[in-house]
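Participant: Have a look at this prediction, sequence included:
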Amino acid sequence: MTLPDILTRAPVIPVLVVDDVAHAVPLGRALVAGGLPVLEVTLRTPVALDCIRAMSGIEGAIVGAGTVLNRQMRRAAAEAGAKFVVSPGLIEGEGPDGPAPLLPGVATATELMAGLAAGFTHFKLFPANIVGGVDALKAYQSPFQQAKFCPTGGVGAKNAAEYLALPNVICVGGSWVAPADAVRAGDWDRITALAREAAALAPRAPAPVEG
């Protein structure tokens, strides 16, 4: 499965910080039930790899790893079952192909040019709300027409649609669909409802050209 295949499955990729392995499967099932099959489990907790292993068995789920900072973490995530990996930046010496497809983060035009030179075409704009957000992506559209983005960082229910309306945005990433208090309380119905709302944010098709 290629990275574009994965990123086009749903308009929103949940960015998950899971502290308890017991929450992993019900959380994943709740999100998939709401229409968000692509799940990014960040490697920010000691149980993250175990959560990826557990969630990889969920029917319909495509589980990846986030906060991947180096080659070793990329390999470990792939061995745990991650179908893709996400990094907050470019990883020196790492290209698009490897143990699992890599979505690297960029914050500047210089980093974007370095990523394109390394063979990447899909990028995570991070942290989107700090590095220019929608305006930055509009500015990148003309000089970097081959680049597609998944903005993450400060993206939520109130502004996700604005990002998704941009032609160079393929999806967005965010944590709002799995609030920490809902996960702790096991309120899976609430998470499914939030996921359903996010899944409905699919960008509108361009208007047909007349004549």
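Facilitator: Structure's in. What do you need? Residues are numbered from 1 along each chain as shown.

Participant: rest of the way, CA atoms for contacts and neighbours
Facilitator: Fine.

Participant: Could you count how many residues lie near residue 55?
Facilitator: If you count neighbours by other C-alpha atoms under 10 Å, residue 55 ends up with 26.

Participant: contacting residues around the closest residue to it other than its chain neighbours?
Facilitator: The spatial neighbour of residue 55 that comes closest, neighbours along the chain excluded (C-alpha to C-alpha, 6 or more residues apart in numbering), is residue 25 at 5.3 Å. By C-alpha atoms under 8 Å, 6 or more residues apart in numbering, the residues touching residue 25 are 51, 54-55, 58.

Participant: Please point out which parts of the helix or strand harbouring residue 25 sit buried.
Facilitator: Applying DSSP states H and E as the criterion places residue 25 in helix 21-33. For helix 21-33, burial by neighbour count (16 or more other C-alpha atoms under 10 Å) applies to 21, 23-33.

Participant: Helix or strand next in line after that helix, which one?
Facilitator: The helix or strand immediately downstream of helix 21-33 is strand 38-42, counting by DSSP H and E.

Participant: what inclination does whatever helix or strand comes next after that following strand have with respect to helix 21-33?
Facilitator: Downstream of strand 38-42, the first helix or strand assigned by DSSP H and E is helix 48-55. Relative orientation of helix 48-55 and helix 21-33, computed by axes from the mean of the first three to the mean of the last three C-alpha atoms, to 10 degrees: 50 degrees.

Participant: putting a second one here so we can go through both:
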Amino acid sequence: MSAKNEKLLSTLKLQPVVPVLIIEDAESAVPLAKALVAGGLKAIEITLRTDAALEAVRRVAAEVEGAVVGAGTILNPAHFDAAVKAGSQFIVSPGTTRELIHAARGSDIPLLPGAATASEVMQLREEGYQILKFFPAEQAGGAAYLKSLSSPLAGTMFCPTGGISLKNAKDYLSLPNIVCVGGSWVAPKEMVVAGDWAGITKLAAEAAALAG
């Protein structure tokens, strides 16, 4: 396994659930990240879906002890470069393009590229990727689909994201080819807006306990 694959695997193995965050206000980023870390979720994905996202990554990277912050919804090399400059320690994409693979090849920061079909997985394996994001997980076939890939595509590990909740996370985590799952349920928008950091820490702790 390459050094970047090893680095990514060690990050994703920190916990069973990686929070997938859409942050509207950068001011909430640090207390939100601290609440998640306090609950046992150290690796955090902040998606580049808002104007506040890069500033949120910067603040969490600089101010939250114990957090391993990554950037998600990376669609092109410009996104990749901006996220790395902001302090992202891993990069997540919903799918993959040649341009994005090329950008990742020239960086020390590991990419978790998205795939939804066996062909996409095979193409990424040829590029040296052993850990992939499976997205959108529930809509693309769910745990049953990933289970069916475990034998013919042995050696590839997945972090499924999309439609996953506390109710179905164990269906995925019980599979041999799953390293963790991504989920937004640990930081509901209404709790973030209300500043209910204790409530989010409780949700994070419930998610972290799925490892058992």
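Facilitator: Everything's here; your move. Computed from a predicted model, the values in this text were never measured in an experiment.

Participant: Check which helices and strands the helix or strand containing residue 102 of structure 2 is in contact with.
Facilitator: Here residue 102 of structure 2 sits within helix 98-105, counting by DSSP H and E. Packing contacts for helix 98-105 of structure 2, counted by 3 or more C-alpha pairs under 8 Å, 6 or more residues apart in numbering; DSSP states H and E, involve helix 77-86.

Participant: so whichever helix or strand comes after the helix it packs on aligns onto which residues of structure 1?
Facilitator: Moving toward the C-terminus from helix 77-86 of structure 2, the next helix or strand (DSSP H and E) is strand 90-92. The counterpart of strand 90-92 of structure 2 in structure 1, counting by TM-score structural alignment, spans residues 84-86.

Participant: Stretch 132-152 of structure 2 too?
Facilitator: By TM-score structural alignment, stretch 132-152 of structure 2 lines up with residues 123-143 in structure 1.

Participant: And that stretch, end to end?
Facilitator: Between the opening and closing residues of stretch 123-143 of structure 1 there is a gap of 15 Å (C-alpha to C-alpha, to the nearest Å).

Participant: I'd say residue 91 of structure 2 and residue 75 touch.
Facilitator: No: under the criterion of C-alpha atoms under 8 Å, residue 91 of structure 2 makes no contact with residue 75, lying 10.4 Å away.

Participant: neighbour count winner among the two?
Facilitator: Taking neighbours as other C-alpha under 10 Å, residue 91 of structure 2 and residue 75 compare with residue 91 leading, 25 against 17.

Participant: Which residue is the nearest non-sequential neighbour of the more buried one?
Facilitator: In space, and not counting its chain neighbours, residue 91 of structure 2 is closest to residue 111: 4.7 Å by C-alpha to C-alpha, 6+ apart.

Participant: What does the one you found correspond to in structure 1?
Facilitator: Checking with TM-score structural alignment, residue 111 of structure 2 has residue 102 as its match.

Participant: re earlier: matching the residue nearest to residue 55 of structure 1 against structure 2, which residue comes up?
Facilitator: Aligned by TM-score structural alignment, residue 25 of structure 1 pairs with residue 30 of structure 2.

Participant: What is the neighbour count of residue 91 of structure 1?
Facilitator: Per other C-alpha under 10 Å, the neighbour tally for residue 91 of structure 1 reads 17.

Participant: Contacts only, for it.
Facilitator: Residues in contact with residue 91 of structure 1 (C-alpha under 8 Å, 6+ apart) are 69-71, 104.

Participant: Apply the buried test to these and list what passes.
Facilitator: 69, 104.

Participant: closest to residue 62 of structure 1 among the contacts of residue 91 of structure 1?
Facilitator: Of all these, residue 62 of structure 1 sits closest to residue 104, with 18.0 Å by C-alpha to C-alpha.
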